[in-house]
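Asks: quick one: sequence and predicted model below, then my questions.
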Amino acid sequence: MSSSTAELRPEGQNTAVVIDQQRREKDRPQNGGSEGKMAAWASANADDTEPYGLCAQILIILSYVITIVTFPVSVFMCIKIVQQYERAVIFRLGQLKKGGAKGPGLFFVIPCIDEYRKDSVTVEVDAVVYFRVSNATISIVNIENSTGSTKLLAQTTLRNVLGTKTLSEMLSEREHISHQMQESLDEATEHWGVKVERVEVKDVRLPREMQRAMAAEAEAAREAKAKVIAAEGEQKASRALREAALTISETPTALQLRYLQTLNTISAEHNSTIIFPFPIDILSGFLPNAARPFVAQSPQSPQQQVPLSGGEGRHNVPINYD
């Protein structure tokens, strides 16, 4: 007698489909989709993080104590803000802190213990690469399309180089960035028979929001600098006036000469008659007592004795100037 076994399957379904379904059902608990992989990766990284040692725990506790003692001031150092377009990655004593990237919004850090880094805005950079084929044989044999490959490599190199620079460095160190890219590209394309002659960064374009923010910051800096310059000018002018006043007080005749020079200047500039209500004698009141003899004094009496000769003797006749 012979025995046989039969497998029941739905009508119109072949063996290959059944085997494929069984394989997917078998692998489903292990794979779990992309979300399951990401969760498993995150939990694995969290488990791999080594616990803090004794010294690290002492430093953390000490930092908490200092933060509490200096509470009114420490608030400004502990609370950080991340914008909508930014994410912050926190490292505590060199180790990645659990919880992943922070933001957007507020988050708390411990001064001198936590270090956070954030991704800022995206910028658009235009660059030009000048290259030539230095060895035609190598350019044909070693690579299929040397021109296209050089362009793609230039884009990748530009992205890698600019990723290590801040925004201010991108704007101020274009020549250094171009030189760094030229060296990197020339070394990489040497085996392709391509010689990179020159790399130039044409333009760095920022978002409009960032442009307005930078313009406002630059304007505020210029206004502050202008105020500082004006204050320094006033200070220097005050010192000059003080020195001039000391010089005039030490030399009494200088005030009279200055007065006469002012009268001369006014009379030369304007074709008009100017009447001063006070004589120069009034200035003697502002001078020291030792300087007053140098000031021209007016007559003490409206009458003056004039000697006349006649007859046998001399007679003094009063003359009235009124």
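Replies: Arrived safely. Residues are numbered from 1 along each chain as shown.
Asks: from here on, contacts and neighbour counts on C-alpha atoms
Replies: OK.
Asks: and the biggest strand by length in the chain, what does it pack onto?
Replies: Longest strand in the chain, counting residues (DSSP state E): strand 194-205. Helices and strands touching strand 194-205, by 3 or more C-alpha pairs under 8 Å, 6 or more residues apart in numbering; DSSP states H and E, are strand 124-133, helix 174-188.
Asks: tilt between the helix or strand following it and strand 194-205?
Replies: Next along the chain after strand 194-205, taking DSSP states H and E as the criterion, comes helix 208-250. With axes from the mean of the first three to the mean of the last three C-alpha atoms, to 10 degrees defining the directions, helix 208-250 sits at 70 degrees from strand 194-205.
Asks: for the chain, just list every one of the helices.
Replies: Counting by DSSP state H, one finds helices in the chain at the ranges 15-31, 33-48, 54-69, 71-78, 136-141, 146-162, 167-172, 174-188, 208-250, 252-269.
Asks: out of these, flag the one nearest F278.
Replies: The closest of the helices of the chain to F278 is helix 252-269. By C-alpha to C-alpha, the value is 12.3 Å.
Asks: list the buried ones in the closest one?
Replies: Using 16 or more other C-alpha atoms under 10 Å as the test for burial, helix 252-269 gives 252-253, 255-256.
Asks: between the longest strand of the chain and helix 146-162, how many degrees?
Replies: Using the same axes, to 10 degrees: strand 194-205 against helix 146-162 is 50 degrees.
Asks: touching strand 194-205 from outside, list them.
Replies: 123-135, 139, 146, 170-171, 174-175, 177-179, 181-182, 185-186, 189 (C-alpha atoms under 8 Å, 6 or more residues apart in numbering).
Asks: swap the cut-off to 6 Å and go again
Replies: Strand 194-205 is contacted by residues 123-134, 178, 182, 186 when judged by C-alpha atoms under 6 Å, 6 or more residues apart in numbering.
Asks: want to compare, so here's the second one:
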Amino acid sequence: MGLFKRDDLKRGSESERKVAETEIETNDASRGGVYLFFLAMFAVGFSATFFATVAFASPLTVAVSTVAGFVLATSVRIAPQWERVVILRFGRFNRIAGPGLYCCIPFAEYAAIHVDCRIATASFSAEAALTADLVPVDVDAILFWMVWDAKKACLEVENYPKAVLRSAQTAMRDVIGQLNLADISMRRKQIDRDLEEILGKKCEQWGVTVMSVEIRDIMIPRELQDALSKEAQAERERNARIVLAEVEKDISEMFVEAAEVYDRNPRAMRLRAMNLAYEGAKDSKGVLLAPSALADGFNLPRSDAEG
């Protein structure tokens, strides 16, 4: 399975550039049983031939026994549960062998490739991909894929892991080139689905199924980060000022409505004055200092007092 690694290079005196390199990642699963079976078959063939020819006391006994052991070991082989083996006979495709025990005709058939049919993961990146508004961005993503047809993976493409990753990188650049910088972060899921659809159609002819693509990180140039940060701060300040103005407008309208109520009914104004006096006395622990205008609110009109 191919994997992209990054090496940091200097770009001028301040910026850095990341370059992707392809490597084959080692498989964590053990194939020790396959090699042990090969040695066991070799030992059986060598021992059987040696003891059968030792009576002739020929100097070629060891050589013949070695050849016999090698032929038996390469003829009877095993494949792990997750592997499929492409068998060629005289250079032409013959069959798919495995998992388990399989046999090859000596000197006529051979295993062309061992294909891992499990779900594979690989990371890839699109370096300095240009957006629709010509902003270079670096995008890191993870690709989940598997081989469903070992025959196509062997015969249709030279190196299917590398071909899948190169196709993923190209598709990523194409998708990023259709979006503006502001749309990339908001449409991550849509980008994942678009990449999965594009790669699925392209890799199907190689016997490979792309299960999902997930973007891990989107990096923009450092010189643009400050500008975007200032733009975001200005936008937030603008929104805050708009909200504050709307609140001030609502409060002023409520004050106008309250003034109309107080103007229509003087008693409402006196009740409000009493409430303010109560609140002031409560906050000042019983001591009330009020202007004379507020004290006038406690004086009832003569008509009310007589009534």
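Replies: That came through, no problem. Just so it is clear, the structure is predicted and the values come from calculations on it, not from any experiment.
Asks: the longest strand of structure 1 maps to which residues in structure 2?
Replies: Aligned by TM-score structural alignment, strand 194-205 of structure 1 falls on residues 208-219 of structure 2.
Asks: same deal with stretch 89-108 of structure 1?
Replies: On structure 2, no counterpart of stretch 89-108 of structure 1 exists by TM-score structural alignment.
Asks: quick one: end-to-end distance for that stretch.
Replies: 12 Å (C-alpha to C-alpha, to the nearest Å).
Asks: give the buried residues for the match of strand 194-205 of structure 1.
Replies: Here stretch 208-219 of structure 2 shows 208-215 as buried, counting by 16+ other C-alpha under 10 Å.
Asks: now that stretch on structure 1. Mean distance?
Replies: Plainly put, stretch 208-219 of structure 2 ends up 0.8 Å away from its match in structure 1 on average once the two are laid over each other (mean C-alpha distance after the TM-score superposition for structure 1).
Asks: from the chain's centroid, how far away is that stretch?
Replies: 5 Å (C-alpha atoms, centre = their mean, to the nearest Å).
Asks: re earlier: buried among the contacts of strand 194-205 of structure 1? Make that a PyMOL selection.
Replies: The buried residues among the contacts of strand 194-205 of structure 1 can be selected in PyMOL (16+ other C-alpha under 10 Å) with this line:
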select buried, resi 129+131+133+178+182+186
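Asks: determine which two of the contacts of strand 194-205 of structure 1 are furthest apart.
Replies: Among the contacts of strand 194-205 of structure 1, the pair separated by the greatest distance (C-alpha to C-alpha) is V123 and S134, which sit 33.7 Å apart.
Asks: in stretch 69-83 of structure 1, which residues are buried?
Replies: The neighbour-count check on stretch 69-83 of structure 1 (16+ other C-alpha under 10 Å) flags 78, 82 as buried.
Asks: that stretch: how far from the chain's middle?
Replies: 22 Å.
Asks: same check on stretch 189-204 of structure 1?
Replies: Taking C-alpha atoms, centre = their mean, one finds stretch 189-204 of structure 1 lying 31 Å from the centre of the chain it belongs to.
Asks: next one: stretch 6-26 of structure 2
Replies: The chain centre lies 20 Å from the centre of stretch 6-26 of structure 2; the measure is C-alpha atoms, centre = their mean.
Asks: which other residues reach it?
Replies: Residues contacting stretch 6-26 of structure 2 (C-alpha under 6 Å, 6+ apart): 1-5.
Asks: by neighbours, which of the residues you listed wins?
Replies: Within those, G2 tops the neighbour count with 23 neighbours, counted by other C-alpha atoms under 10 Å.
Asks: could you tell me how far the residue nearest to that one when sequence neighbours are not counted is located from K5 of structure 2?
Replies: Distance criterion C-alpha to C-alpha, 6 or more residues apart in numbering; nearest residue to G2 of structure 2, sequence neighbours excluded, is I24 at 4.7 Å. According to C-alpha to C-alpha, I24 of structure 2 stands 11 Å off from K5 of structure 2.
Asks: same check, this time on R188 of structure 2
Replies: Taking C-alpha to C-alpha, one finds R188 of structure 2 at 23 Å from K5 of structure 2.
Asks: same thing with A240 of structure 2?
Replies: With distances taken as C-alpha to C-alpha, A240 of structure 2 is found 44 Å from K5 of structure 2.
Asks: which position in structure 2 pairs with T247 of structure 1?
Replies: Matched by TM-score structural alignment, T247 of structure 1 corresponds to V261 in structure 2.
Asks: tell me how many other residues crowd that match.
Replies: Per other C-alpha under 10 Å, the neighbour tally for V261 of structure 2 reads 13.
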